[in-house]
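**Student:** Task: produce atomic coordinates for the following.
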Amino acid sequence: MSQRSLPADIDATLALLGEGRYVADRALATAIFLALKLGRPLFLEGEAGVGKTEIAKVLSQTLGRDLVRLQCYEGLDVAAAVYEWNYARQMLEIRLAEAAHEGDKNKIAADIFSERFLIKRPLLQALEPNPKGPPVLLIDELDRTDEPFEAFLLEILSDFQVTIPEIGVVKAAEPPLVIITSNRTREIHDAIKRRCFYYWVDYPSAARELEILRTKVPAAERDLAEEIVAFVQRLRARELFKLPGVAETIDWADALLQLNQTSLSAEMVDNSLGALLKYQDDIAKIRGSEAAKILDEIKLEIAAGRVQAARQA
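**Tutor:** You can find the predicted model right below:
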């Protein structure tokens, strides 16, 4: 796909996301538009599974840009995130120079610390010129790293550059489109947030989640889709260790389709809860009488809604 220009307004941003089958509300589209327009990183915070990472993927796809992804984890350092030297090749080069009796140590040092021995990791890759245009840089789950790594990111997020002691400053000719996500397992330092446009990605309303499900799992019967969304919405009002995200809603719908279901039943809910809930304590709390109670409530609610709609029509 050829590179496209950035959206000109909020409506164009909504249309762009729609092309990538991402159902966003206007507030989220506004945040994305402003971050792109102002050239600032977009910091997306929210519970796991609400669609934060998907935004970067969709922007990469619809804008025709490469996606450079840095998956964060505890202990992430510069060598894994930015660059490291190819020590094996450097040692081989030194031994070859010695064998050839090339004794100019300064020349050898300058040669082995040149770009051809540099292993470029995601953050450095994102600063390089790209024929497709500046890439989408996804820094995923920043909350999994530690504070020293956050401090290192400040130079990149402020000036879109990194300093390599042996080479000097590497600066992006055109800044990448930066998306940072956090599941808020810990607070991210204010210095990072000040450099970004911030947006909290919440669980969707029932109407928007139904639209998402119809977009992502179009083969699902409308009755089944409505029941799935209503059931999940009820679960999010319960005190569970991990509430199901939109990703789990889609997974559950896919699983039920594989079981040839056109409507929810108490037995099928009990047997497939593992696609929706990921902790045994949560499954045990919902399975059985609680699931049957929720199912009865939503079926009555959906039936009443249809009766009211028919009367209004």
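
**Student:** can we go C-alpha only for contacts and neighbour counts from here?
**Tutor:** Will do.

**Student:** check contacts around the closest residue to Ile164 other than its chain neighbours.
**Tutor:** Excluding the flanking residues, the one nearest Ile164 by Cα to Cα, 6 or more residues apart in numbering is Val170, at 7.4 Å. Taking Cα atoms under 8 Å, 6 or more residues apart in numbering, we find Val170 in contact with 127, 161-164.

**Student:** Sequence B follows; please return its structure for comparison with A:
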Amino acid sequence: MTDSLPRDVAATRQLLAEGGYIADGALATAVHLALHMGRPLFLEGEPGTGKTEIAKVLAARLGRRLVRLQCYDGLDLNAAAYEWDHARQLMAIRLAEASGEAADRAALERGLYDRRFLQERPLLSALGGSPAVLLIDELDRADEPFEAFLLEILADNQITVPELGTIRAEVPPVVVITSNRTREVHDAIRRRCLYHWVDYPDAARERLILDTRAPGLAATLSAEVVAFVQRLRAGGEWFKLPGVAETIDWARALAALDAGRLEPGVVDDTLGVLLKYQDDIGRLRGAEAERLIAEARQDALA
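**Tutor:** As a prediction, the model looks like this:
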């Protein structure tokens, strides 16, 4: 593992593959350009398409720290970037009073806003220390005003702390932002990033992913699982389509049950691994599952 960057798109694709991530040409190109241009990479797409995994693989293969900011409703600057350690500041004041140093109030106030009292949160942590991959995960879950906090770090790899000054990264982090598009992310964020839509993989790539993440799976079972999931995504109105992670989990579950291929009974009994909502499971179980199994077998043979 090394922090040296891959020299071209093919090398970037190989680097991702070595980490167990099978990327298509367009995604590998977006990752390669983000690394070499020093630009944040904004990945948007349906849940379960592998957006978060890209940051994890890049951190592992480039030998960098993974710093993850998981976004949520109500996320603010204190939780995302930094916070002053008020307890330690109060203790410093009391120690100064006890020692008689509190008379010089200007010096005391300056000392209270020293870097040693600053508690680092993910955004600030990614700017210091060893080189990092900063993952800002599911930005669409955060409140829209929070996006304004990110503009400085995305554009200039720095954070301004009013009481302390500007803190710049000696080694800029590799920044990956993900969104499931539950709401639109502001244009100001998009303009500072390279953009890529991460879609569900086609059958050939999903089969490669399955071979990589679930090695030893029977060839017939692997082919039928992928064909079944592809058919499921292509037809019908489902509350939540299965992502690649669900495909892998389902294949592993079927293998653990010693299934050599898809059979109606075992498919019905394991739908909770593939689908996460009872309405979807109820619609698929039975005749609909049997129809998809038959079509999947034909696709697998073809």
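
**Student:** on that earlier part again, what about the contacts of Val170 of structure 1, which are in helices?
**Tutor:** Among these, the residues falling in helices (DSSP state H) are Leu127.

**Student:** Mind checking which of the contacts of Val170 of structure 1 are buried?
**Tutor:** Neighbour counting with 16 or more other Cα atoms under 10 Å marks 127, 161-162 as buried within the contacts of Val170 of structure 1.

**Student:** can you redo the residues you listed as a markdown table with distance to Arg40 of structure 1?
**Tutor:** Below are the buried ones among the contacts of Val170 of structure 1 laid out as a markdown table (distance: Cα to Cα, whole Å):
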| residue | distance to Arg40 of structure 1 |
| --- | --- |
| Leu127 | 15 |
| Gln161 | 14 |
| Val162 | 17 |
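
**Student:** Can you tell me which of those is nearest Thr53 of structure 1?
**Tutor:** Nearest to Thr53 of structure 1, judged by Cα to Cα, of the buried ones among the contacts of Val170 of structure 1 is Leu127 at 20.3 Å.

**Student:** How much space separates the closest one from Lys278 of structure 1?
**Tutor:** Using Cα to Cα, to the nearest Å, one gets 38 Å for the distance from Leu127 of structure 1 to Lys278 of structure 1.

**Student:** Kindly report the same for Glu166 of structure 1.
**Tutor:** Distance, Glu166 of structure 1 to Lys278 of structure 1, using Cα to Cα: 47 Å.

**Student:** how about the residue nearest to Ile164 of structure 1, what's its partner in structure 2?
**Tutor:** For Val170 of structure 1, the equivalent position in structure 2 is taken to be Ile167, counting by TM-score structural alignment.

**Student:** Correct me if wrong, but that match is in a helix.
**Tutor:** No - secondary structure of Ile167 of structure 2 (DSSP: H, G, I helix; E, B strand; the rest coil): strand, not part of a helix.

**Student:** Quick one: neighbours of Gly305 of structure 1, just the number.
**Tutor:** Around Gly305 of structure 1 there are 12 other residues, counting by other Cα atoms under 10 Å.

**Student:** which secondary structure elements does the host helix or strand of Ala303 of structure 1 contact?
**Tutor:** If you go by DSSP states H and E, Ala303 of structure 1 is part of helix 289-312. Taking 3 or more Cα pairs under 8 Å, 6 or more residues apart in numbering; DSSP states H and E as contact, the helices and strands that helix 289-312 of structure 1 lies on are helix 222-235, helix 266-272.

**Student:** relative to helix 222-235, how tilted is it?
**Tutor:** Helix 289-312 of structure 1 runs at 120 degrees relative to helix 222-235, counting by axes from the mean of the first three to the mean of the last three Cα atoms, to 10 degrees.

**Student:** Number of residues surrounding the closest residue to Leu177 of structure 1 other than its chain neighbours?
**Tutor:** In space, and not counting its chain neighbours, Leu177 of structure 1 is closest to Val136: 4.6 Å by Cα to Cα, 6+ apart. Around Val136 of structure 1 there are 25 other residues, counting by other Cα under 10 Å.

**Student:** which residues touch Val136 of structure 1?
**Tutor:** 56, 59-60, 65-68, 126, 176-179.

**Student:** Out of those residues, which comes closest to Ala31 of structure 1?
**Tutor:** Ile179 (11.5 Å).

**Student:** circling back to that earlier point, which of the contacts of Val136 of structure 1 are buried? Put it as a ChimeraX command.
**Tutor:** Buried subset of the contacts of Val136 of structure 1, written as a ChimeraX selection, criterion 16+ other Cα under 10 Å:
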select :56,59,60,65,66,67,68,126,176,177,178,179
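
**Student:** Could you report the separation of the aligned partner of Ala255 of structure 1 in structure 2 from Gly272 of structure 2?
**Tutor:** By TM-score structural alignment, Ala255 of structure 1 lines up with Ala253 in structure 2. Using Cα to Cα, we find Ala253 of structure 2 at a distance of 11 Å from Gly272 of structure 2.

**Student:** Could you do Ala17 of structure 2 as well?
**Tutor:** With Cα to Cα as the criterion, Ala17 of structure 2 and Gly272 of structure 2 are 29 Å apart.

**Student:** got it, and Leu210 of structure 2?
**Tutor:** Distance from Leu210 of structure 2 to Gly272 of structure 2, counting by Cα to Cα: 19 Å.

**Student:** Mind checking which of these two has more residues around it?
**Tutor:** Neighbours per residue, other Cα under 10 Å: of Leu210 of structure 2 and Gly272, the larger number sits with Leu210, 25 against 15.

**Student:** Show me what the more buried one aligns to in structure 1.
**Tutor:** Using TM-score structural alignment, the partner of Leu210 of structure 2 in structure 1 is Leu213.

**Student:** isn't there a strand covering that match?
**Tutor:** No - membership of Leu213 of structure 1 in a strand is not supported by three-state DSSP, which gives helix.

**Student:** related to what we said a few turns ago, who's more crowded, Glu166 and Lys278 of structure 1?
**Tutor:** With neighbours defined as other Cα under 10 Å, Glu166 of structure 1 and Lys278 compare such that Lys278 has more, 15 against 11.

**Student:** Would you confirm that the more buried one contacts Lys242?
**Tutor:** Yes - look at Lys278 of structure 1 against Lys242 with Cα atoms under 8 Å: they come within range, at 7.4 Å.

**Student:** Break down structure 2 into its strands, ranges please.
**Tutor:** Counting by DSSP state E, structure 2 has strands at residues 41-45, 65-70, 82-84, 118-120, 132-137, 158-161, 165-168, 174-179, 194-198.

**Student:** mean shift between the fourth one and structure 1?
**Tutor:** After superposition onto structure 1, strand 118-120 of structure 2 lies on average 0.5 Å away from the residues it aligns with, using mean Cα distance after the TM-score superposition for structure 1.

**Student:** Understood, closing this out.
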